[in-house]
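1. For reference, the sequence and a predicted model appear below.
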Amino acid sequence: MKVLRFLLMVALTALLAVGCAKKPAPTAALPMEDAPVVTEMPSEDVRGIRDGELDQQAVEDMTPPTVVEVAGLERIYFDFDQYTLSAEARATLAANADYLKANPGSKVRIEGHCDERGSDEYNLALGERRALAAKNYLNSLGVAASRLSFISFGEEVPLDPRRSSEAWAANRRAEFKEIQ
């Protein structure tokens, strides 16, 4: 029995010794004179952007659009934890649709908002559903979808920062901003 134990210990020690990692031999660095040398300049077809040469359209595409509140577009309000449109909200959206039909060149961003109750993730999703409900209703009233975009701010942009039922009711809304 002692011999078996002894052989087992020797075998384990041998496995550990063989299994240990060895450092790889360092490779010699290439001498600098072996590096390739560029002897000719690139053609005129290949060039970078120099100062003042940036395409103006590319700059405009990178600039975020300006959004402004418009007197003809009224905000709508939602009940707690809801994104369904009330009769009052539908009437307001009908008036907003009339304004948009009378101003065919205007594009609108619908911003969904929530009160502070609930997690950030939940409120962002709820704000998105509110904005999307308003967008879909405006589509059904004849406003082209290409003129409407939407975004959710969740609870991040309160209309009323107080912690009261009146403030929470004011913060559960969708706002309409014209994109310029």
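-> Cool, the structure landed. Owing to the predicted nature of the structure, the values given are computational and were not obtained by experimental measurement.
2. alpha carbons only for contacts and neighbour counts from here, please
-> Noted.
3. So which residues of the protein form strands?
-> Assigned by DSSP state E, the chain shows strands spanning 67-69, 76-77, 107-113, 148-154, 173-179.
4. Out of the ones you listed, which gets nearest to T13?
-> Closest to T13 of those is strand 148-154 (Cα to Cα; 62.7 Å).
5. next, the one to line up against it:
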Amino acid sequence: MKSLIISSIVFAMLVFSGCADKEPTVDTKVEQEVVAQEVDSVKTETVAAEDASVAENSILNSDSNEVNMATLEKELLSVYFDYDKFSVRADMQEKVTNSATLANGTAGAFTVKLEGNCDEWGSDEYNFALGLKRASAVKKALVAEGVDEGRITMVSYGESNPVCSNKTKDCWAKNRRVDFKLLP
């Protein structure tokens, strides 16, 4: 036991004594990199000051794009589905056609996001899958109408994004839908 304590003390003394007599070396490459970073930051500050007016103009244009996007989104009407179905109904085809015309025309600069939604019936997993199938059905209909497939994204919210929370058939029917959103 004594030998274990003594060897532990000797080991600790060796570890803590270290080699403090050595002179620290300075890596000149690190110094050069620090100087280069300082020069770059000065250049960045100068360019940022010169581009302030350009940034203000782009902010103004960005605001007008957001207003334009919001206005266009109001014209994109939701597509509704039957209970436990994901095929586009015949009475909803006109909405899809109007949305495709708008997406190819005035909303041509934006990406179209399709948000699939469901009512509260079914498991969470089932509703997320059903919401995605509904969004996919609308995407196929839009592509058939001439919208570029690369401009369309899809997401499913399942039952987590209801527009109506009453426990009625009419309310549940309002939650079985695909909404359109525009992305820059």
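-> Everything's here; your move. Keep in mind that this is a model prediction, so the values were computed, not measured.
6. Now render the strands of the first structure as a markdown table, adding mean neighbour count and distance to A11 of the first structure.
-> Supplementary listing: these in a markdown table, determined by neighbours: other Cα atoms under 10 Å; distance: least, Cα to Cα, whole Å:
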| stretch | mean neighbour count | distance to A11 of the first structure |
| --- | --- | --- |
| strand 67-69 | 13 | 76 |
| strand 76-77 | 23 | 78 |
| strand 107-113 | 25 | 70 |
| strand 148-154 | 21 | 65 |
| strand 173-179 | 22 | 74 |
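7. Looking at these, which is nearest to A17 of the first structure?
-> strand 148-154 (60.5 Å).
8. hmm, back to that, the strands of the first structure into JSON lines, with extra columns for distance to V37 of the first structure?
-> As requested, the strands of the first structure are arranged in JSON lines below (distance: least, Cα to Cα, whole Å):
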{"stretch": "strand 67-69", "distance to V37 of the first structure": "53"}
{"stretch": "strand 76-77", "distance to V37 of the first structure": "68"}
{"stretch": "strand 107-113", "distance to V37 of the first structure": "55"}
{"stretch": "strand 148-154", "distance to V37 of the first structure": "53"}
{"stretch": "strand 173-179", "distance to V37 of the first structure": "53"}
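9. Can you list the buried residues in the longest helix along the first structure?
-> Of all the segments of type helix in the first structure, defined by DSSP state H, the longest one is helix 120-140. Going by neighbour count (16 or more other Cα atoms under 10 Å), the buried part of helix 120-140 of the first structure is 123-135, 137-139.
10. What is the nearest of the residues you listed to P161 of the first structure?
-> Using Cα to Cα, these come closest to P161 of the first structure at N123, 15.7 Å.
11. Now do the contacts for the aligned partner of that closest one in the second structure.
-> The alignment partner of N123 of the first structure in the second structure, by TM-score structural alignment, is N127. For N127 of the second structure, the contact set (Cα atoms under 8 Å, 6 or more residues apart in numbering) comprises 117-119, 121, 158-159.
12. Would you quantify the distance from the residue mapped onto S106 of the first structure from the second structure to K139 of the second structure?
-> Using TM-score structural alignment, the partner of S106 of the first structure in the second structure is F110. The spacing between F110 of the second structure and K139 of the second structure, counted by Cα to Cα, to the nearest Å, is 15 Å.
13. Tell me where the second structure has helices.
-> Under DSSP H, the second structure gives helices at 2-17, 28-50, 52-75, 93-104, 124-144, 169-175.
14. any idea how far the residue of the second structure most remote from its centre lies from L130 of the second structure?
-> The C-alpha centroid of the second structure is most remote from K2, which lies 65.1 Å away (Cα atoms, centre = their mean). Applying Cα to Cα, the value for K2 of the second structure to L130 of the second structure is 73 Å.
15. ends of stretch 76-87 of the second structure, how far apart?
-> 19 Å.
16. ok, the match of S106 of the first structure touching G150?
-> No: applying Cα atoms under 8 Å, one finds F110 of the second structure not in contact with G150, separated by 11.1 Å.
17. So for those two, which residue has more residues nearby?
-> F110 (17 against 9; other Cα atoms under 10 Å).
18. which residues does the more buried one contact?
-> Contacts of F110 of the second structure by Cα under 8 Å, 6+ apart are 103, 151, 182-184.
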